[in-house]
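Asks: when you get a sec, could you give me coordinates for this:
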Amino acid sequence: MLSRDDVASESDASWWRQAAVYQIYPRSFADADGDGLGDLAGIRSRIGYLSALHLDAVWLSPFYPSALADGGYDVDDYRDVDPRLGILADFDALVDDLHAAGIRMIVDIVPNHTSNRHEWFREALASPRGSAARARYIFRDGRGPDGAEPPADWTSAFGGPAWEPVGDGQWYLHYFAVEQPDLNWDNREVRDDFLRTLRFWSDRGVDGFRIDVAHGLAKKLDEHLPSQADLDALPKGDGGHPLWDRDEVHDIYAEWRTVFDSYSPPRTAVAEAWVQSHRVPRYASPEGLGQAFNFDLLEADFDADAFRRVVEDNLALAAQSGSSTTWVLSNHDVVRHATRYGLPEPANPKEKHGYAWLMSGGVSPVLNRERGLRRARAASLFVLALPGSAYLYQGEELGLQEVADIPAESRQDPAFFRNPGVEVGRDGCRVPLPWTTDRPSFGFGTAPPHLPQPDWFASVAVSVQEHDPDSTLSLYRKALELRHRLQTAEQLEWLDSAPDVVRFRRPNGWEVAMNFGAEPAELPAGTVLLASSPLAGRQLPAETTVWMQPS
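Replies: Have a look, this model is predicted:
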């Protein structure tokens, strides 16, 4: 682990290339003031826990002032802290504490849209058509003689129309929730303000940024807008789509890179860019954001050929960009991987994994929790051995499953409210963490939490797992500590193996084998360093990963 002096004076600008980064969803991590909502002081109270995980960095999901229309991704003020979570001094203290523990800080930046409570948007609503205030956003005249029809029939990502009327014949675009008006990135004032935001947090010691919807900022909306059907039919891999992954978005990030590189060491960034694979390297280039998320393993079947293909493809993409790749199995937007791996594959390959189970309230199809956890432990150990950065989501180190049976009156995700009967949203992976076995909140705080926790949380609480050498928490701690000692050049060599086994070697001789099959396989020769499931003799059990040091 790095010392405080290492973090403060680090001259090696490549620390992020093989970092272990832990995502904190701050409102669900730890509640220090007893209001049922996690806060910055709560995170500070758990620095020892984070340090024991042997992390390189934490990524803090939005902590800005927000009405929480979309879990904090509706930002009122990009340069302040939500008063329910603390004040700027609390943020500064958190950065200092993390740095003292050798852990860097990455924060979420949400540049595609503000909240509808942002001072700019309030000014836009109070200003006339054609005003400078409205030019910061995407306003259009409605159709029809009185502008009563939307400019286009577009559907938002959370369901319902993507255009909202403001009462004077004009409408604004909100690709996400109605409370999230899209910014106009052709506007110089918008670009300059975000440069100020990046400097504001960098000056406060932030080491890097995660860029939300990084592929959506640049838009080209002609006078005659296409229909939703026309939009859906347009290709998204040539840089010319009106809304997504336009070539000129990289002009924005070139300016950001100038800001990042003005610091020593340079600030890092990682793009959330849902784009075709051949479009990823430009986001991850040294002239751009520097790194981009790879979600392919998150979406891959639990299958040897699928995992190997994903690894090969993404290492090749990283080589094209000069960056390192990233590995993700869970985050705040998807069903936790311990649950996905315990469910049968959906009959419709286009259906999101776990969708039917969520819609049933966790009843159907039947979840095999034991198998899901066994596979999740194996996949996590596999990912942590790969070259590149590993992004972990809070609670996965406890083997947490998704919470499906949240009452309708307790749900918060806008997808649930805008798509009744079609979506239940992402609340199930955002339930506050269990720290102890005690009610009312399993040690999260002293009050009932903002999302209800199931009774079974008591069996997976930190206090239950931290002294159990076979627990998932112990597995993560051992793996992350070993990873720091074993991690070396960003290379791997594939080794011959049985059909259901994926096996590779890292440059220092560290070998990894993962058995995806339902039957045991032969254990490679050498000394076992770590295994995701108990070993019996010289066999590699089904759905198990092992780390080896050859004799």
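
Asks: CA atoms for contacts and neighbours, from now on please.
Replies: Fine.

Asks: now do the contacts for the spatially most central residue of the chain.
Replies: Compute the mean C-alpha point of the chain, and by C-alpha atoms, centre = their mean the closest residue is residue 331, 4.4 Å away. Listed by C-alpha atoms under 8 Å, 6 or more residues apart in numbering, the contact set of residue 331 reads 23, 392-393, 429.

Asks: try it again at 10 Å.
Replies: Residue 331 makes contact with 22-25, 298, 337, 391-396, 429-430, according to C-alpha atoms under 10 Å, 6 or more residues apart in numbering.

Asks: any idea how far residue 175 is from residue 285?
Replies: Residue 285 sits 27 Å away from residue 175, going by C-alpha to C-alpha, to the nearest Å.

Asks: between these two, which one's more packed in?
Replies: residue 175 (23 against 19; other C-alpha atoms under 10 Å).

Asks: hmm, back to that, and the contacts of residue 331 as a markdown table, adding neighbour count, secondary structure and distance to residue 248?
Replies: As requested, the contacts of residue 331 are arranged in a markdown table below (neighbours: other C-alpha atoms under 10 Å; DSSP: H, G, I helix; E, B strand; the rest coil; distance: C-alpha to C-alpha, whole Å):
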| residue | neighbour count | secondary structure | distance to residue 248 |
| --- | --- | --- | --- |
| 22 | 25 | strand | 31 |
| 23 | 21 | strand | 29 |
| 24 | 22 | strand | 31 |
| 25 | 24 | coil | 31 |
| 298 | 19 | helix | 28 |
| 337 | 30 | helix | 35 |
| 391 | 23 | strand | 28 |
| 392 | 23 | strand | 31 |
| 393 | 21 | strand | 32 |
| 394 | 24 | coil | 34 |
| 395 | 26 | coil | 38 |
| 396 | 24 | helix | 37 |
| 429 | 26 | helix | 34 |
| 430 | 25 | coil | 34 |
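
Asks: structure for this one too, so we can compare:
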Amino acid sequence: MPATGWWRTAAIYQIYLRSFADGDGDGVGDLAGLRLRLPYLRDLGVDALWLTPWNVSPMADGGYDVADYRDIDPLFGTLADAEAFVAEAHEAGIRVLVDLVPNHCSDQHRWFREALAAPPGSPARQRFWFRPGRGPHGAEPPNDWRSYFGGPAWTRVPDGEWYLHMFAPQQPDLNWEHPEVRAEFEDVLRFWFDRGVDGFRIDVAHGLMKTPGLPDVGPEPDPADLPYQDHEDVHEIYRAWRRIADSYPDPRVFVGEVWLPTTAQFVRYLRPDELHSAFNFEFLCCAWESNAIRKTIDDTLDTHRLIGAPPTWVLSNHDTIRHVTRYGREDTTFALDARRHGAPTDLALGRRRARAAALLTLALPGGVYVYQGDELGLAEVADIPEDRIQDPTWERSGHTDRGRDGCRVPLPWSGTEAPFGFSPGGAAEPWLPQPATWREFTVEAQEADQGSMLHLYRTGLHLRREALAGLEDDPVWLATDDGVLAFRRGDGFACVVNFTAAPVRLPEHRSVLLASAPVAGGHLPADACAWLRL
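Replies: Alright, predicted model coming up:
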């Protein structure tokens, strides 16, 4: 596999390990199941895999509460299984990225257990954010920060001090001002790089450093100037990490999860000596509307061009409502604080738009991410019984936000009833229930249907690698009617997207390379995309 800049144009498939494939029959996805499905991923045509956390964890937040950064949770397998998986993926021509969770660890991590056992002011507590409370007897939190999962960002311990957790109480924030924290994670990087891992996706990459003194945000905080994110000193951390990544003969890669309100903040993480790329959440959150999509594409390309970083295109992930559902709504945007669970959805419309969006993202220059199940056209599962919901957001929000479980339901592989081939015969029930309607969306059912979403993705990914590789990185917009977007890359390829409710005539072309819906009489149907040879 060539090493130079592979990540600049890669198609990367996100594996939510708990829900991809269950090899041992306990109802939870694992490395054994993933290894069995590597041929599927190879044939799909992806260049790399990104795995959500596989480390030892009590699973208070689906593995994003890490108790041991250098070992695999028994739920998923062993360290030997992980090493075998990396080797087998490489043999299949697939790179491997894994999640790194540096903002916080688990309350079961040895450091935090030591901190709880030590008195206030002790060195063990200095690796975290322990503070005395405010008000009479210190009964009020040290400041007014709120957890991303709802409720206060502070929990009080028996001796009266409070500790900071920007997510769940089981996820204490680490103090990145402490040299031991920095040294520990640099060693963790080397541990996995030495075992062949090709890179890391960095969770909450913008959140590691906090403003000294941990000041209040006040009643009307400025989203672009919050004391718990995007502190300037965080860039020093990534410059140190980049030196480690670049020290390997086959340089390793960092992808940042950077949710920030302004482009100016975002691009600083992509400077040549910091992260290699970051997720394009502006595109993920954008409405299915031609002007909005065009502006987001232009802004993305302009921004990345200035710093020489490759853009990325993302439609869904394990934290967002699946775009098949989102695109079938009156409001097709997405925001973390407004998931709009239960909003009316036209799934047939959503799938038409999702097919078009898939070809649009695959046609754009840069890298593209495919969240598991996107290629099957899976929708959000909106009716998980309340007693089966596992996302901590459900409890932290006082049962007002159903959280993210709806996009994390185990994949359907085969058969006509649950578990749809996710687990072997006689296995335990999947950790989240699968809807009966998924019998129509199994890999097996779609293999037999040339018009399926799976065939569209396979064809698109292979053509992207073979026919689109090497095209111009600067798309040129073509003149179109309102509600239609068209661009060419070079002189031989064009992509046309019809956002309107009626068919539109395609521009002059030699042939249709691929289309998300049947093209008849030179017309592209509503909510469809076509790739053209010019």
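
Asks: identify the residue of structure 2 aligned to residue 378 of structure 1.
Replies: In structure 2, the residue equivalent to residue 378 of structure 1 is residue 356, according to TM-score structural alignment.

Asks: tell me how far its match lies from residue 396 of structure 2.
Replies: Using C-alpha to C-alpha, residue 356 of structure 2 is found at 36 Å from residue 396 of structure 2.

Asks: does the match of residue 378 of structure 1 touch residue 499 like I think?
Replies: Yes. Contact criterion C-alpha atoms under 10 Å: residue 356 of structure 2 and residue 499 qualify, at 9.2 Å.

Asks: overlap in contacts of the two?
Replies: When C-alpha under 10 Å, 6+ apart defines a contact, the residues bordering residue 356 of structure 2 and residue 499 alike are 526-529.

Asks: scan those residues and report the most crowded one.
Replies: Top of those by neighbour number is residue 529, holding 31 neighbours under the definition other C-alpha under 10 Å.

Asks: so it belongs to a strand, correct?
Replies: Yes. Assessed with DSSP: H, G, I helix; E, B strand; the rest coil, residue 529 of structure 2 lies in a strand.

Asks: that one corresponds to which position in structure 1?
Replies: Residue 529 of structure 2 maps onto residue 545 of structure 1 when the alignment is built from TM-score structural alignment.

Asks: for residue 104 of structure 2, same thing?
Replies: When structure 1 is aligned by TM-score structural alignment, residue 104 of structure 2 is paired with residue 113.

Asks: from residue 270 of structure 1, how far out is its match?
Replies: 18 Å.

Asks: which one's more surrounded, the two?
Replies: The neighbour count for residue 113 of structure 1 versus residue 270, taken as other C-alpha under 10 Å, is higher for residue 113 (27 against 23).

Asks: isn't the more buried one up against residue 217?
Replies: Yes. In this structure, residue 113 of structure 1 is within contact of residue 217 by C-alpha under 10 Å, at 8.6 Å.

Asks: where do the contact lists of the two overlap?
Replies: In contact with both residue 113 of structure 1 and residue 217: 182-185, using C-alpha under 10 Å, 6+ apart.

Asks: JSON lines please, covering the contacts of residue 331 of structure 1 and showing distance to residue 252 of structure 1.
Replies: Below are the contacts of residue 331 of structure 1 laid out as JSON lines (distance: C-alpha to C-alpha, whole Å):
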{"residue": "22", "distance to residue 252 of structure 1": "27"}
{"residue": "23", "distance to residue 252 of structure 1": "25"}
{"residue": "24", "distance to residue 252 of structure 1": "27"}
{"residue": "25", "distance to residue 252 of structure 1": "27"}
{"residue": "298", "distance to residue 252 of structure 1": "28"}
{"residue": "337", "distance to residue 252 of structure 1": "34"}
{"residue": "391", "distance to residue 252 of structure 1": "25"}
{"residue": "392", "distance to residue 252 of structure 1": "28"}
{"residue": "393", "distance to residue 252 of structure 1": "28"}
{"residue": "394", "distance to residue 252 of structure 1": "31"}
{"residue": "395", "distance to residue 252 of structure 1": "34"}
{"residue": "396", "distance to residue 252 of structure 1": "34"}
{"residue": "429", "distance to residue 252 of structure 1": "32"}
{"residue": "430", "distance to residue 252 of structure 1": "31"}
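
Asks: out of these, flag the one nearest to residue 278 of structure 1.
Replies: Nearest to residue 278 of structure 1 among the contacts of residue 331 of structure 1: residue 298, at 18.5 Å, using C-alpha to C-alpha.

Asks: ok, the closest one - contacts?
Replies: Shown in contact with residue 298 of structure 1 (C-alpha under 10 Å, 6+ apart): 327-331, 334-337, 340, 353.

Asks: distance of it relative to residue 59 of structure 1?
Replies: For residue 298 of structure 1 relative to residue 59 of structure 1 (C-alpha to C-alpha), the value is 18 Å.

Asks: that older thread, can you lay out the shared contacts of residue 356 and residue 499 of structure 2 as CSV showing distance to residue 249 of structure 2?
Replies: Compiled in CSV, these are given as follows (distance: C-alpha to C-alpha, whole Å):
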residue, distance to residue 249 of structure 2
526, 49
527, 46
528, 44
529, 41
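
Asks: state the pair within these that is farthest apart.
Replies: 526 and 529 (8.8 Å).

Asks: mutual contacts of these two, please.
Replies: 352-353, 356, 484, 497-499, 517.

Asks: now the buried members of these.
Replies: 352-353, 356, 484, 497-499, 517 (16 or more other C-alpha atoms under 10 Å).

Asks: so which of those sit within strands?
Replies: Mapping these onto strands (DSSP state E) picks out 484, 497-498.

Asks: what distance do you get for the nearest residue to the match of residue 104 of structure 2 once chain neighbours are set aside to residue 56 of structure 1?
Replies: Using C-alpha to C-alpha, 6 or more residues apart in numbering and skipping the chain neighbours, the partner closest in space to residue 113 of structure 1 is residue 182 (4.2 Å). According to C-alpha to C-alpha, residue 182 of structure 1 stands 33 Å off from residue 56 of structure 1.

Asks: got it, and residue 72 of structure 1?
Replies: Using C-alpha to C-alpha, we find residue 72 of structure 1 at a distance of 24 Å from residue 56 of structure 1.

Asks: more neighbours: the two, which one.
Replies: Counted by other C-alpha under 10 Å, residue 72 of structure 1 and residue 56 do not tie: residue 56 has more neighbours, with 27 against 21.
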